[in-house]
Structure formats: C-alpha cells, structure tokens
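[1] got a predicted model here, sequence first, then my questions.
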Amino acid sequence: MTKATGPGFRPTHVVPPHGMPAWEAPDPGRPTVGLDPLLPVRLVERRGDWGRVLCANGWAAWVDGRHLVAVPADPPAADGPAGTDDPRPLLADAERVLADYRSAVEELAAGTLDGEDFHDRTEGLRIGIVVDGESVWLYDPRQERWTYGDGRRLSTYATDRAPGREDDTGHAATRLVAPEGER
C-alpha cells in the first residue's frame, strides 16, 4: 500500500464483510496486505474493474472495485424515518469491548499474557465507532449493521446481513449496493 494524505475523510464504500485482497498497483503481480472486513474507504480512481481506494489512516491501495459496498453520501435525513434505537446500549458495549481489548494489550505488553492467550482473549471482540461532532456511526455486531445517531436515536445506516434475512423486528434487512456505474 502507498501512503496518501488529505484533509478530512468521508468514505464512499466499505470493504465487504470478509475483507478483500489489495495490490500496490493495478497489477495482480504486485499484491500487498489485504483490507480488513467493513473497513471504510474512499474510492478515488477507477481503471476498468480496478479501484484505487484511500483508507482513513491515509493508506491507499488497488482493489477489485466490483466488490466494494457503497455507502450513502450523507447520513439519514432528519425528516426521514425516525430512528428508534437508544444509542446508549451500543455505546456501553463499545466501551466494554475497548476496555477488554485494552486490558489484554496491557497484559501482553507486561508479559503476563502470551500471544496465544492474547488471541484467545480478543477472539470475537468487534466494535466500530466514528464520532464526528454530534453525529455517530456505531457498529452493532449483534444486529450485523452500522447505525447512524444524532445523540438522541439511532437509525440503520448499512448492514452486512444477507438480503431477505429478517432482523429481530421481523423486517427484512436493507443492503446498500454500488450504483450501476460503480460496479
């Protein structure tokens, strides 16, 4: 991957739920480190099926652009369907998971935990959170979805559930897909 910089980061896509391979150049002979599942990225260039993406940490790589999952350009509109979820439980879950991970890292650094035990302690831990002023995007691993919140309520933003699979409310999941010109 190459390092790229720029002011402010607004993702246009996320990496598919199972991650994806990446390349230094649009050339299958130049592989690099793969991208993590659900990593937010910005598509900055297209060359046929190849897509050059910029990651939040400034790294850039080439991927098979057909597999990127598009995200809406803006969060749900204030006059759209009202979110009903209280953000506090997801925030508490994120704090707990981060504290568990931090504790395992501290023990690993202190030498009281070896690599295998660290792996066992952190297996299954998963959170995602972006805070941007009054807006928050939280990943809900139980519901397999990203939510958007304004401090008062949460609305589903994107999901990694298979289309047609129902959530706990009996509603089929909504899956964001790339517009026809971006596939």
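    Everything's here; your move.
[2] can we go C-alpha only for contacts and neighbour counts from here?
    Noted.
[3] the longest helix in the chain is where?
    In the chain, taking DSSP state H as the definition, the longest helix is helix 87-110.
[4] helices or strands up against that helix?
    helix 115-122, strand 135-140 (3 or more CA pairs under 8 Å, 6 or more residues apart in numbering; DSSP states H and E).
[5] tell me how far the closest residue to Leu91 other than its chain neighbours lies from Asp132.
    Spatial nearest neighbour of Leu91, chain neighbours left out: Leu138 (7.8 Å); criterion: CA to CA, 6 or more residues apart in numbering. In this view, Leu138 and Asp132 are 12 Å apart by CA to CA, to the nearest Å.
[6] give me the more crowded residue out of those two.
    The neighbour comparison of Leu138 against Asp132 (other CA atoms under 10 Å) goes to Leu138, with 23 against 8.
[7] from Tyr101, how far off is the more buried one?
    As judged by CA to CA, Leu138 and Tyr101 stand 17 Å apart.
[8] again with Leu154
    For Leu154 relative to Tyr101 (CA to CA), the value is 25 Å.
[9] the two: which is more packed in?
    Under the criterion of other CA under 10 Å, the comparison of Leu154 against Tyr101 puts Leu154 first, with 23 against 18.
[10] putting a second one here so we can go through both:
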Amino acid sequence: MTTRGFHPTHVVPREGLPAFQTPDPSRPATPLDPLLPVQLVGRRGDWGRIVCANGWSAWVDGRLLVAVPQAPPRAGAPPAGAADPRPLLARAEEALARYRAAAEELAAGRLDAESFGERTRGLRTGVVVDGESLWVYDAEHERWAYCEGARLTTYAATGQLSAGAENEGRQPTPLVPRTPDGR
C-alpha cells in the first residue's frame, strides 16, 4: 500500500542497504531491498532519513542513495543550451552496430567469448525512445541527454561535463537533473 502523497526522490542501491531506527550503526539494522523507491525527508551529517511507500521511516547512509531523475523538460518549451542530437545519435548507432556485429560473430562461432569481450570492451550506449521523447546516453561526456526531435539538452550527468560538451553549448549539470522550469 502506497502512502498518499508519496513521491520517491531516491532508490536504494543495487546492493541493498541497511536501515536503522536511529542514526546509530551499533543498533540492529533492517535490510532494504535493492532499487526500493524511497523519499529522502531529512539529513543529519551523512545519515539520511527516508520514508518508504508504505509510510515506514528509517535512517540510512544517505551518501549511498541513488537520486531518481525528475520529469524531462516539457515538450514545446524552448530548450536552453541545446545542441543538435544527430551526432550523439550517430555515436549510439555506431556502438550498437559494433556490439551487434560482435554478437553475430559469437553466435555464428566465428568468435570466442574472450575475443567477444575484447571487441566489446569500452562500448557504452543507452537509448530510450517513448514516442516523440528520446533519452540517449552520451558516454563521451558521461551524461544522459533528452531530445524531443530537433534539440538535445543535458538531462543528468555523472559529474562535471568536459570542456568539449560545454563548447557544444551544453552547461554542466549535477547528478540531480534540472526541473522542467530550468531550476
């Protein structure tokens, strides 16, 4: 049962996370499931007070929580610092084509597992298409970008963007992406 008004701000990391009734690691812990949605409602140093969808509250190591991206920019709103999406889409297509070619050779027996690993090592791409909305991973700048057709904007970045990304008109974005109104 989800508590009314519950909006997750974070998820538990893939490894799970111990939760405590008080911010004291010497007390008994309750394990939280991996990727469990939680709402961060307070902090005390590195400790984070979370609330789960069922209303249960606990303390966790807040540094380990994974932020949930906010909604993408609204379609039709003028993008700030946007760039042409085609070069990034071409890089994603190239990475996927290289992976597919190696997978086909592996399946056909023309490549062994070790060679497959060598050929695909370092390939990173990600694409989500939902109607007119597109999220694409830019491995070169370690960021997710959002596109609604003609313009690409940074959605979330794992750190500061490189000078190359900034020179392409994109601004550095923190781990927590901008809200639709640009804040």
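    Yep, that arrived. In this text the structure is predicted, and so the values were computed from the model without any measurement.
[11] and of the helices and strands packed on helix 87-110 of the first structure, who's closest to Gly83 of the first structure?
    Closest approach to Gly83 of the first structure among those (CA to CA): strand 135-140, 13.0 Å.
[12] ok, and what's touching the closest one?
    90-91, 127-131, 145-151 (CA atoms under 8 Å, 6 or more residues apart in numbering).
[13] swap in 6 Å and give it another go.
    The contact list for strand 135-140 of the first structure (CA atoms under 6 Å, 6 or more residues apart in numbering) reads Ile127, Gly128, Ile129, Val130, Arg145, Trp146, Thr147, Tyr148, Gly149, Asp150.
[14] how much space between the spatially closest residue to the third one that is not a sequence neighbour and Leu90 of the first structure?
    I take that to be Ile129 of the first structure. Using CA to CA, 6+ apart and skipping the chain neighbours, the partner closest in space to Ile129 of the first structure is Leu138 (4.6 Å). From Leu138 of the first structure over to Leu90 of the first structure the distance is 7 Å, taken as CA to CA.
[15] give me the buried positions along the longest strand along the first structure.
    With secondary structure taken from DSSP state E, the first structure has its longest strand at strand 40-47. Applying a neighbour-count criterion of 16 or more other CA atoms under 10 Å, one finds Pro40, Val41, Arg42, Leu43, Arg46 buried in strand 40-47 of the first structure.
[16] from those residues, pick the one nearest Pro28 of the first structure.
    Arg46 (15.5 Å).
[17] what distance do you get for the closest one to Asp120 of the first structure?
    Counting by CA to CA, the gap from Arg46 of the first structure to Asp120 of the first structure is 40 Å.
[18] contacts only, for Val177 of the first structure.
    Applying CA under 6 Å, 6+ apart, we find Val177 of the first structure in contact with Val69, Ala70.
[19] so it, which state does it fall into?
    Following DSSP: H, G, I helix; E, B strand; the rest coil, Val177 of the first structure is assigned to coil.
[20] next one: it relative to Asp120 of the first structure, how far apart?
    Distance from Val177 of the first structure to Asp120 of the first structure, by CA to CA: 34 Å.
[21] hmm, back to that, would you reformat the helices and strands packed on helix 87-110 of the first structure as JSON lines and include distance to Ala25 of the first structure?
    Shown next, in JSON lines, are those (distance: least, CA to CA, whole Å):
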{"stretch": "helix 115-122", "distance to Ala25 of the first structure": "32"}
{"stretch": "strand 135-140", "distance to Ala25 of the first structure": "31"}
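[22] what's the closest of the ones you listed to Glu95 of the first structure?
    With respect to Glu95 of the first structure, and counting by CA to CA, the nearest of these is strand 135-140 at 11.6 Å.
[23] okay, the helix or strand just after the closest one sits on what stretch of the second structure?
    Sequence-wise, the next helix or strand downstream of strand 135-140 of the first structure (DSSP states H and E) is strand 145-149. Counting by TM-score structural alignment, strand 145-149 of the first structure falls onto residues 143-147 of the second structure.
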